[in-house]
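Peer 1: Any chance you could fold what I've pasted below:
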Amino acid sequence: MTGLSGQTVLVTGANGGLGTEFVRQALERGATKVYAAARRPQDWDDARIVPLVLDVSDEASVARAAAEAPDVTIVVNNAGLLRPGGLVDGDLGDVRAQIETNLVGPLLVTRAFAPALRVAQGAVVNVASVLSWLGGSGAYGVSKAGLWAATDSIRLELASDGVQVLGAYLGYTDTAMATGVDAPKNTPEAVVTAIWDGVEHGEHEVLADELTRSVRASLGATVAERYAALAG
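Peer 2: This next block holds a predicted model:
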């Protein structure tokens, strides 16, 4: 991708803090149309924004959305689900729901829109997390670790078609999902700016903050070195 000017963008999870910012900045950077997708789309006071019903965990819903938005050239897989609970003793339904939304969902959306993206030589953005590389966050971290691996494989599969696949990784960001977290937070504006810059510069990954860069750099250490609870 050389820029967003003239592009048609699909943003999943468009009602949330990051999603709204993806929509706003895409238009600011020259996108001609943005499909603002959500399970219950909101109204937007802008003719360039098209609300789209989309449940990323429902294959039929994804297929309908792809049929209704055949002109998409950039897909932003931003929709996400976070539910507390461990993998061993937590609710198994919550585990499955997070994996279906955060991992299977982006895969379903990418598969459905791949024909259009190949024709356009467009782009896919997968919004993951610093928790892709940190244990201790239950199924959410598992789903984001899976998305990291899936993003790398999808990138290789689409490389010969000229489709850019960008993995976006970020720490705590000031959105509804991080409500109640007592830690420094990114702003949605800063995160989305970094991601759209990455798209426009043809990058494979964006590490949106210093925490994410630090955790990513630590992956060569031993497990005991990375987790204080195991050091003894």
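
Peer 1: Please count neighbours and contacts with C-alpha atoms only from this point.
Peer 2: Will do.

Peer 1: Tell me where this protein has helices.
Peer 2: Using DSSP state H, the helices of the chain run over 17-28, 59-68, 92-99, 105-120, 138-159, 188-200, 210-217, 223-226.

Peer 1: The first one to helix 188-200, inter-axis angle?
Peer 2: For helix 17-28 against helix 188-200, the angle between stretch directions is 50 degrees (axes from the mean of the first three to the mean of the last three CA atoms, to 10 degrees).

Peer 1: What residues of helix 17-28 count as buried?
Peer 2: Across helix 17-28, burial judged by 16 or more other CA atoms under 10 Å covers 17-27.

Peer 1: one more to line up against the first:
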Amino acid sequence: MNMLRMRMGLVVLAMAASLHAAHGQEGTKAPAAGEKQRTGASEVPIQQTIDLSNGLKLELGHEADYTTFKLYRFARLLHNGQQVYADSSYEYEPQSSLYPLVIPTGDGGAEVLVEVNDRPNKNYLLQLVVSNGKLAKTDKLPTFVAPAADLNADGALEYAGFWAFNETWGEEKEYTDYNPIIYYTVTPKGLKVNSDYTRKQNDAIFGFFHGFEYSQQIDIPASALKKQAEEIQRIEKAAGKR
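Peer 2: So this is what the prediction gives:
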């Protein structure tokens, strides 16, 4: 009997120790992928500072030098000297002549577009919307083909971008993916997707409109690549005239 009680006591102690260990691990678990990591942000050495318009400043740290380009694994956005965003879950690539890009929103705030390296995939833009001295929203946009230009002759400026590198498949490489060009109008309140123009242009490229997102689930005739390339050249030419 004494031996049985001793064994039961050891089992209870082992269970208690296991629960204690599990509770301790739960309290210190690492953030999920893509989750903002602000702990100790003030202690990160800043290696590059970019002064933007509208009282905004971008600070970058954790530099990785790849000889031909540099990436930063930490970014902090300040608005009028106050931190509104700090993150170490992406690889930021600030070397482009176009980015970081600031689009005023007319309320003292702005949209800040920062290029994120997504190798081996095509880079994309992280959109940080600052309003009333706070981060109001984040979103993901495609990198733009060129600086803004009046692409549809309506008197307003537009940016245009697409999501991915084109691929082809089939015995004769006769099919390609659906990789729409998205058009954004610059408005007094920031960027706005020009839905009608996006539909019209992609209908002309792909034969009909399949939505605003990239897809490999639709077999597009590879001949669409020529039409897409011609539209990209038109966008670049329009931007070059400004």
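
Peer 1: TM-score for these two?
Peer 2: Laid over one another, the chains give 0.28 as their TM-score (TM-score structural alignment, normalised by the length of the first structure), with 116 aligned residues with a CA RMSD of 5.9 Å.

Peer 1: re the thing from before, need the helices of the first structure in CSV with distance to residue 34 of the first structure, can you?
Peer 2: Listed next are the helices of the first structure as CSV, based on distance: least, CA to CA, whole Å:
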stretch, distance to residue 34 of the first structure
helix 17-28, 7
helix 59-68, 13
helix 92-99, 26
helix 105-120, 15
helix 138-159, 23
helix 188-200, 14
helix 210-217, 28
helix 223-226, 41
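
Peer 1: Please, which helix or strand holds residue 113 of the second structure?
Peer 2: strand 110-116 (DSSP states H and E).

Peer 1: And that strand, what does it pack against?
Peer 2: When contacts are defined as 3 or more CA pairs under 8 Å, 6 or more residues apart in numbering; DSSP states H and E, strand 110-116 of the second structure packs onto strand 101-104, strand 124-131.

Peer 1: for these, which one sits closest to residue 86 of the second structure?
Peer 2: strand 124-131 (11.0 Å; CA to CA).

Peer 1: and after that closest one, which helix or strand comes next?
Peer 2: Of the helices and strands lying after strand 124-131 of the second structure in sequence (DSSP H and E), the nearest is strand 134-142.

Peer 1: Show me the longest helix that occurs in the second structure.
Peer 2: When the second structure is parsed with DSSP H, its longest helix is helix 2-27.

Peer 1: Please convert the buried residues of helix 17-28 of the first structure to JSON lines, extending it with distance to residue 153 of the first structure.
Peer 2: Output for the buried residues of helix 17-28 of the first structure, formatted as JSON lines (distance: CA to CA, whole Å):
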{"residue": "17", "distance to residue 153 of the first structure": "28"}
{"residue": "18", "distance to residue 153 of the first structure": "25"}
{"residue": "19", "distance to residue 153 of the first structure": "24"}
{"residue": "20", "distance to residue 153 of the first structure": "28"}
{"residue": "21", "distance to residue 153 of the first structure": "27"}
{"residue": "22", "distance to residue 153 of the first structure": "24"}
{"residue": "23", "distance to residue 153 of the first structure": "27"}
{"residue": "24", "distance to residue 153 of the first structure": "29"}
{"residue": "25", "distance to residue 153 of the first structure": "28"}
{"residue": "26", "distance to residue 153 of the first structure": "26"}
{"residue": "27", "distance to residue 153 of the first structure": "29"}
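
Peer 1: picking up where we left off before, any buried residues in the longest helix of the second structure, and which?
Peer 2: Buried residues in helix 2-27 of the second structure, counting neighbours by 16+ other CA under 10 Å, are absent.

Peer 1: Same check on stretch 183-196 of the second structure?
Peer 2: Under the neighbour-count criterion of 16+ other CA under 10 Å, stretch 183-196 of the second structure has 183-186, 190-191, 193-194 buried.

Peer 1: Which members of those residues are the farthest-apart pair?
Peer 2: Spanning the widest gap among those are 183 and 190, at 13.3 Å by CA to CA.
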